[in-house]
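Trainee: Okay, predicted coordinates and the sequence, questions at the end:
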Amino acid sequence: MRDLPSLNALRAFEATARLGSVGRAAEELHVTHGAISRQLRVLEEALGKPVFVRQGRGVALTAIGEELHDRVSNAFAQLREGWADLQRGRDDAPFVLGCAGSLLARWVIPRLERLERDLPMLRLHLSPEEDPLAPRHAEPDAALAVAAPPWPAGWQVHVLAPERIGPVVSPRHAGLERLLEHGTSALSNEALLHTSSRPQAWPAWARANGIPVESLHYGQGFTHLFYLLEAAVAGLGVAIAPAQLVQDDIDAGRLLAPWGFQQTDASWILATPRRRVDGRVDALAAWMRHALNA
């Protein structure tokens, strides 16, 4: 009798339990859906009981599955932590920064040369993640995000700067003269550009400025903030945007912010897994805090 089941079966189980889906586990482990299912069957045959039940489009743990997950997840967490410590101990180990694509493209990359010059010890490696704080197989050394409290469990959060948002428009926009003449009331006649990643942005800004939310009319929508801002720069309409992501465009005259920016309940944060201790994080947080508030 074997003392332990297959390590592949345990990896498949841990990933499926953590992600709540066989498909997502297969994607993370770079195997097929069928391979994950086979490994789970091996585990269930060894236990003599099911570890998952179907729930909607995903799966849920059974009672014995919950017990197994508690033990397996702790073991894998220790393995990941130990491996990460060994990797960080190498002289040439990079510092992995997880960051949403829009923040990466419009804020980090334009400042990357200066960041690397000021903090050469980082050996920065950028990891695009739409939600860098979400649980996944490999945690970054740090994650840059815009988020509101409560902060996610398991992360140490360095607050960098408050988020401020406001409408922005290109000088090339056909309706600019009317907007500047009539002020915010003219927005009710605009087909506003918007993004599905921040559906609350326009309504929140409107309420804060005494504009009836029902008077807003939406035009072209985009899945990511990056595309929304590119459309605004192209003169396709008025967008709602975080100040720090459009400041370079405003300075260069590509965008205008006729009504300024208003603080939200969110902040720019740099988060690190609580169990990790890395002196480079404090230096990076200080650099980013200065850059965001300059």
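Mentor: Good, I have the coordinates.
Trainee: alpha carbons only for contacts and neighbour counts from here, please
Mentor: Will do.
Trainee: Which helix or which strand is home to Pro150?
Mentor: Remark: Pro150 resides in no helix or strand, with elements defined by DSSP states H and E.
Trainee: and the comparison structure, right after this:
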Amino acid sequence: MRWPDLPPLNSLLPFEATVRHASMTRAAEELHVTHGAVSRQIQNLEKSLGVTLFERGTRSLRPTPQARRLAAAVRDALDQVDTASREVARRERGGPLALSCEPTLLMRWLIPRLPDLASQVPGLTVHLSAGGGPVSFDRDPVDVALRRDDFPVPADVCRSPLFLERIGPVCSPDLAERLRDGHGFAGAGEEAGVAGTGRDEAGAAGAGGAGGAAAGVTGVTILHASTRPGAWADWQRLTRRRVEPDGEQTFEHFYLALQAAVAGVGMAIGPYALVHDDLVRGQLVAPFGLVEDGTGYQLLSPQPPERDERIAALLTWLRAQATGL
């Protein structure tokens, strides 16, 4: 290798963001990773260089002069890579369409439907990448992005709605049966709700009366995802159901929490698009049905879809796939 003294390259992005924000939490939010992931990369970088890069206080994080000097060099290098990448990534209008999609939605909803895309739109080639949160079409090598609308979108970005977000607790059928037998939850929906298609949960906000909470989840391990840590709190706020778990477990990504639910580890909050196929196959059930949480998914593009036949074709197909959601 021509550069034997380079530090771990995957640590440089979290390091630069941490120096710029003077905060690992804000760096993690910008990069759409967990605080722990950023902290580990900073530790790896400090170990590699043999120096301390931050002065750590009780509620403060101050980059050292050496850290600021290194961060400035990293920014200069990234600017050069960014400029070269945009030049290399320029594509002809009729070429492949680069689509960025939130990782769990990509894995659990979009990829299983790609054979249908190839069948229905045979002339369209799509290059997929995983990503979440804001996207810069000037900077990032993507043509369109499939995102949940939980962040501000610049006025010059076109937003094409796809489907509303609906959430609810999901678990394996075996775990649901054990909980029912042991009264692990009460007030769950009828079989229509167990199938995951019940829409009557929206009225549950008043089920507990003026000041109380409706019967809910008890005696079970509840599963969290670091990428959406407020999911259980959102469901409780929307439904006013109680959650009194036996234990809690947190996973770094949403798809890991959902896979743990399939395996019977516990109960997770399942956004409908992410659990739809598991509900249909009977690998998961939604005992309390699902409730709209006020957000939705949209296709973001730098121009109206009708100006690019590739984007227009993709949007038509996505909306057809979303009709069942």
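Mentor: Ah, there it is. Just so you know, these numbers come straight off a predicted model, no measurement behind them.
Trainee: Could you give the number of residues near Pro304 of structure 2?
Mentor: 14 (other Cα atoms under 10 Å).
Trainee: my read: it touches Cys158, true?
Mentor: Yes. Counting by Cα atoms under 8 Å, Cys158 is a contact partner of Pro304 of structure 2 at 5.8 Å.
Trainee: Quick check: buried residues in the longest helix seen in structure 1?
Mentor: In structure 1, with assignment by DSSP state H, the single longest helix is helix 63-88. Using 16 or more other Cα atoms under 10 Å as the test for burial, helix 63-88 of structure 1 gives Gly65, Leu68, His69, Val72, Ser73, Glu81, Ala84.
Trainee: Distance check, Arg117 of structure 1 against Ala93 of structure 1.
Mentor: For Arg117 of structure 1, the distance to Ala93 of structure 1 (Cα to Cα, to the nearest Å) stands at 18 Å.
Trainee: ignore the last one, Gly210 of structure 1
Mentor: The value you get for Gly210 of structure 1 to Ala93 of structure 1, if Cα to Cα is used, is 51 Å.
Trainee: Same check on Cys99 of structure 1?
Mentor: Distance from Cys99 of structure 1 to Ala93 of structure 1, by Cα to Cα: 19 Å.
Trainee: Mean per-residue distance, the strand or helix carrying Asp234 of structure 2 versus structure 1.
Mentor: Counting by DSSP H and E, the element that carries Asp234 of structure 2 is helix 231-239. Average distance, helix 231-239 of structure 2 versus aligned residues of structure 1 after superposition (mean Cα distance after the TM-score superposition for structure 1): 0.8 Å.
Trainee: Which stretch of structure 1 lines up against that helix?
Mentor: Aligned using TM-score structural alignment, helix 231-239 of structure 2 spans residues 201-209 in structure 1.
Trainee: ok, the corresponding residue of structure 1 for His276 of structure 2 to Ala234 of structure 1 distance?
Mentor: Under the alignment (TM-score structural alignment), His276 of structure 2 maps onto Gln247 of structure 1. According to Cα to Cα, Gln247 of structure 1 stands 16 Å off from Ala234 of structure 1.
Trainee: thinking again about what came up before, can you give me how far the match of helix 231-239 of structure 2 is from the chain middle?
Mentor: On the basis of Cα atoms, centre = their mean, to the nearest Å, stretch 201-209 of structure 1 sits 22 Å off its chain's mean C-alpha point.
Trainee: Check stretch 315-325 of structure 2 too.
Mentor: Here the centre of mass of C-alpha atoms in stretch 315-325 of structure 2, compared against the chain's by Cα atoms, centre = their mean, lies 20 Å away.
Trainee: on that earlier part again, possible to save the buried residues of helix 63-88 of structure 1 as CSV with distance to Val59 of structure 1?
Mentor: What follows is these, written out as CSV (distance: Cα to Cα, whole Å):
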residue, distance to Val59 of structure 1
Gly65, 11
Leu68, 15
His69, 13
Val72, 17
Ser73, 17
Glu81, 27
Ala84, 29
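Trainee: Greatest separation within those: which pair is it?
Mentor: Farthest apart among the buried residues of helix 63-88 of structure 1 by Cα to Cα are Gly65 and Ala84. That separation is 27.2 Å.
Trainee: wait, what's in contact with the most centrally placed residue in structure 2?
Mentor: Nearest residue to the geometric centre of structure 2 (Cα atoms, centre = their mean): Glu102, 5.3 Å. Neighbouring residues of Glu102 of structure 2 by Cα atoms under 8 Å, 6 or more residues apart in numbering: Ala130, Gly131, Gly132, Gly133, Leu146, Arg147.
Trainee: The fifth one pairs with which position in structure 1?
Mentor: The one in question is Leu146 of structure 2. Looks like Leu146 of structure 2 aligns to Leu144 there (TM-score structural alignment).
Trainee: Ok, Ala260 of structure 2 next?
Mentor: Match for Ala260 of structure 2 (TM-score structural alignment): Ala231.
Trainee: Count the neighbours of its match for me.
Mentor: Using other Cα under 10 Å, Ala231 of structure 1 has 20 neighbouring residues.
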